[in-house]
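# Show me how the following folds:
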Amino acid sequence: MSSNLSFFDLFLQASLLVQLVMLLLLATSVVSWAFIFQRTKVLKQARTETKKFEDKFWSGVDLNKLYQELSARQSVQGMASLFCAGFKEFVRLRKASGTSSEAIMDGTYRAMRVSLSREVDNLEANLPFLATAGSISPYIGLFGTVWGIMNSFIALGEVQQATLAMVAPGIAEALIATAMGLFAAIPSVIAYNRFSNQVEKLENSYGNFMEEFSSILHRQTLSQKVESI
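Reported below is the predicted structural model:
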C-alpha cells in the first residue's frame, strides 16, 4: 500500500489543477531557498565590511587619505559608501565660496541620506518575495487540498459502495498539497524575520555613523570658521 501512496505516484494520479499547485509550490520553495542563501551571503558580507570600516575609521586615519583609498576601488558599499558620499559633498560645498556652515552640513547630510536609502534597498532586495511566499504558500496548498478532497467526494458519490481505499489516494494527494505549502512557507517566514532584523541592525549602525560623522565634519567647519576670524 505504501508503494501505491508514494509521493511520485500521488503526483501522477492527481488532477491537473492539483499538479499545477504542487509544481507552483515546488518552484516557490526552490526560489525561496536560492534567495535565502543569496541574502545570507550578502548580509554576512555587509556586517564584515561594516566592522572593517568602523575599525579603520575610528583608528584615527586621515579622512582625506581614507576617502582617496575608498574612491580608488571599483565599488564601495555599506558604511563606506555613506562616508564617501558625505565626504565628497562636504569637500565640494566647502570649496564653494559663500557657503555657510549650516548649508554645508545640510548638503552633506542629505548626500548621506540618499546613500543610506540606496544601501538599505540593496540589503532588502528579495525580502518581499520571501514575505509573499511565506504568506500565500499555505493558502495555495490549502486550495489544492480543498480541490483534491472535493474531487474525492465527487468520485465517492458516483459509486454504490464506498471504501477507504477509494478515497485514500485523493485525500492523500490533497494533504500533500498542504504539506508542500507549509514546506515552502515556513523557511520563507523564518528567513524573512531573521533577515529583516539583520537589515534593521545594519540600518541603525549606518544611521549612528551618519550622526557621528556629521558631528566630526561640523566641528571641522566650526574650527575653520574660528581660524578665519
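
# Going by C-alpha atoms from here, please, whenever you check contacts or count neighbours.
OK.

# same for the lengthiest helix in the chain, what does it pack against?
In the chain, taking DSSP state H as the definition, the longest helix is helix 164-228. Judged by 3 or more C-alpha pairs under 8 Å, 6 or more residues apart in numbering; DSSP states H and E, helix 164-228 is in contact with helix 7-13, helix 16-57, helix 79-95, helix 101-123, helix 127-157.

# which of these is buried the deepest?
helix 79-95 (a mean of 21; mean count of other C-alpha atoms under 10 Å).

# starting at the chain centroid, how far to that helix?
27 Å (C-alpha atoms, centre = their mean, to the nearest Å).

# That one vs helix 16-57, what angle?
Interaxial angle, helix 79-95 versus helix 16-57 (axes from the mean of the first three to the mean of the last three C-alpha atoms, to 10 degrees): 50 degrees.

# report the angle between the axes of helix 79-95 and helix 101-123?
Helix 79-95 and helix 101-123 meet at an angle of 160 degrees, taking the same axes, to 10 degrees as the criterion.

# Identify the residues contacting helix 79-95?
The set of residues external to helix 79-95 that reach it, using C-alpha atoms under 8 Å, 6 or more residues apart in numbering, is 49-50, 53, 67, 70-71, 99, 104-105, 107-109, 111-113, 115-116, 206, 209-210, 213, 217.

# same question, stretch 17-30
Taking C-alpha under 8 Å, 6+ apart as the rule, stretch 17-30 contacts 11-12, 133, 137, 140-141, 144-145, 147-148, 174, 177, 180-181, 183-185.

# Could you also give me the structure for this second sequence? I'd like to compare it with the first:
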Amino acid sequence: MHGPDLSPVGLILQAGPVVQGVMAILALASIACWAVAIEKAILLARLKKEVQRLQDTEAQHSGENLAARLHRAAAREWSEGREAGESRGEYRERIERAMRDVLSSALRGMQGGVPLLATTGAVGPFVGLFGTVWGIMGSFQGIAKMQDTSLSVVAPGIAEALLATAIGLVAAIPAVIAYNRITLRFGRLRQEALAGIAVVGARLSARPPRASRAAE
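Just a heads-up that it's a prediction; the model follows:
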C-alpha cells in the first residue's frame, strides 16, 4: 500500500480547490513579476545609454529616443530667444523646464508594471498564509471525520497548506528585490538625466540665437 504523495506536484494536485486557487494566483503573480523585472532590466539598460547620449553634443538627435526628444524640447525654447526683461538665468530655467517636463513624462511611462512588484511583495505572503490557514482548517475537519490523529492522516493536509505559504514567499521575495533595485536605478538615472539637462541648459543659454526681444 502506497502512502500519500508528498512531492510538490502531488501536494498541489491533492490540495483542495481553494488552496489550489491560491497557489495558481501566486504562480501567475510570480510569472508576471519576472516578466516585469526582465522588461525593466532591458529598459533601464537602454535608458542608461540615452542618459549618456544627452550630454554628447556630437550625437545625432533625430528620431524618437529620449535623448533626441529632450534635445528637441530644449531647441524649441532656445530658438525662441530671451523674452523682454528675461535674465539669462530665467532663460536657462525655461530651457531646462521644457526638458524636465519631457523627462518626467517619459519616466512615468517607463515605470508601468513596477507597482505590481510592490503589490506582490507586500501581499504575496499573506495570500499564501490564507491558503495555509484554509488548508489546515480542512485538515482538522478531516481529522474530526476520521477520528484519527496519526501522522499519516495529518501530514498530507498540513504539507499542502504549508506549500501555499512557501509559494507566497517564492513570489514575494524576488518581487521585493526587483522592486527595490528597479526603483533605485530609476532614481539614479533620473538624477543623472537632470545633471545632463543642467549642462545642456547652461550651454544653450550661454549662446542665445538672437539678442533679447527687447532689443529687436
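
# For residue 172 of structure 2, which residues are in contact?
Residue 172 of structure 2 sits in contact with 30, 120-125, where contact means C-alpha under 8 Å, 6+ apart.

# okay if I get the helices and strands packed on helix 164-228 of structure 1 as JSON lines plus distance to residue 222 of structure 1?
Shown next, in JSON lines, are those (distance: least, C-alpha to C-alpha, whole Å):
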{"stretch": "helix 7-13", "distance to residue 222 of structure 1": "73"}
{"stretch": "helix 16-57", "distance to residue 222 of structure 1": "21"}
{"stretch": "helix 79-95", "distance to residue 222 of structure 1": "12"}
{"stretch": "helix 101-123", "distance to residue 222 of structure 1": "7"}
{"stretch": "helix 127-157", "distance to residue 222 of structure 1": "43"}
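
# Show me the one of these that comes nearest residue 223 of structure 1.
Each of those was scored for nearness to residue 223 of structure 1 using C-alpha to C-alpha, and the closest is helix 101-123 (10.7 Å).

# Where does residue 99 of structure 1 fall, secondary structure wise?
For residue 99 of structure 1, there is no enclosing helix or strand under DSSP states H and E.

# ok, it to residue 32 of structure 1 distance?
50 Å (C-alpha to C-alpha, to the nearest Å).

# And for residue 19 of structure 1?
Counting by C-alpha to C-alpha, the gap from residue 19 of structure 1 to residue 32 of structure 1 is 20 Å.

# go on, residue 42 of structure 1?
Taking C-alpha to C-alpha, one finds residue 42 of structure 1 at 15 Å from residue 32 of structure 1.

# Residue 7 of structure 1 now?
22 Å.

# got it, and residue 166 of structure 1?
Distance from residue 166 of structure 1 to residue 32 of structure 1, by C-alpha to C-alpha: 36 Å.

# ditto for residue 124 of structure 1
14 Å.

# ditto for residue 93 of structure 1
In terms of C-alpha to C-alpha, residue 93 of structure 1 sits 45 Å off from residue 32 of structure 1.

# Return the residue spatially closest to residue 15 of structure 1, with its sequence-adjacent residues excluded.
Leaving aside its chain neighbours, residue 15 of structure 1 sits nearest to residue 148 (7.6 Å; criterion: C-alpha to C-alpha, 6 or more residues apart in numbering).

# Quick check: the gap between the one you found and residue 171 of structure 1.
Taken as C-alpha to C-alpha, the span from residue 148 of structure 1 to residue 171 of structure 1 is 6 Å.

# One more: residue 222 of structure 1?
Distance from residue 222 of structure 1 to residue 171 of structure 1, by C-alpha to C-alpha: 76 Å.

# Counterpart of the residue nearest to residue 15 of structure 1 over in structure 2?
Alignment note (TM-score structural alignment): residue 148 of structure 1 maps to residue 135 of structure 2.

# I'd assumed residue 12 was in contact with that match.
No - the criterion here is C-alpha atoms under 8 Å, and residue 135 of structure 2 misses it with residue 12 at 11.5 Å.

# list residues touching both of these two?
residue 160.

# Stretch 142-155 of structure 1 vs structure 2, average distance?
Stretch 142-155 of structure 1: mean distance to aligned residues in structure 2 after superposition is 0.8 Å, counting by mean C-alpha distance after the TM-score superposition for structure 1.

# er, stretch 24-38 of structure 1 actually
Relative to structure 2, stretch 24-38 of structure 1 is 0.6 Å off (mean C-alpha distance after the TM-score superposition for structure 1).

# Leaving out chain neighbours, which residue sits closest to the residue nearest the centre of structure 1?
Nearest to the mean C-alpha position of structure 1, by C-alpha atoms, centre = their mean, lies residue 127 at 3.2 Å. In this structure, residue 127 of structure 1 finds its nearest non-sequential neighbour in residue 192, 6.2 Å apart by C-alpha to C-alpha, 6+ apart.

# Let's verify residue 2 of structure 2: helix, strand, or coil?
Classification of residue 2 of structure 2 using DSSP: H, G, I helix; E, B strand; the rest coil returns coil.

# State the distance from residue 189 of structure 2 to residue 44 of structure 2.
On the measure of C-alpha to C-alpha, residue 189 of structure 2 and residue 44 of structure 2 end up 8 Å apart.

# no wait, residue 14 of structure 2
Separation of residue 14 of structure 2 from residue 44 of structure 2 (C-alpha to C-alpha) stands at 42 Å.

# Thanks a lot, catch you later.
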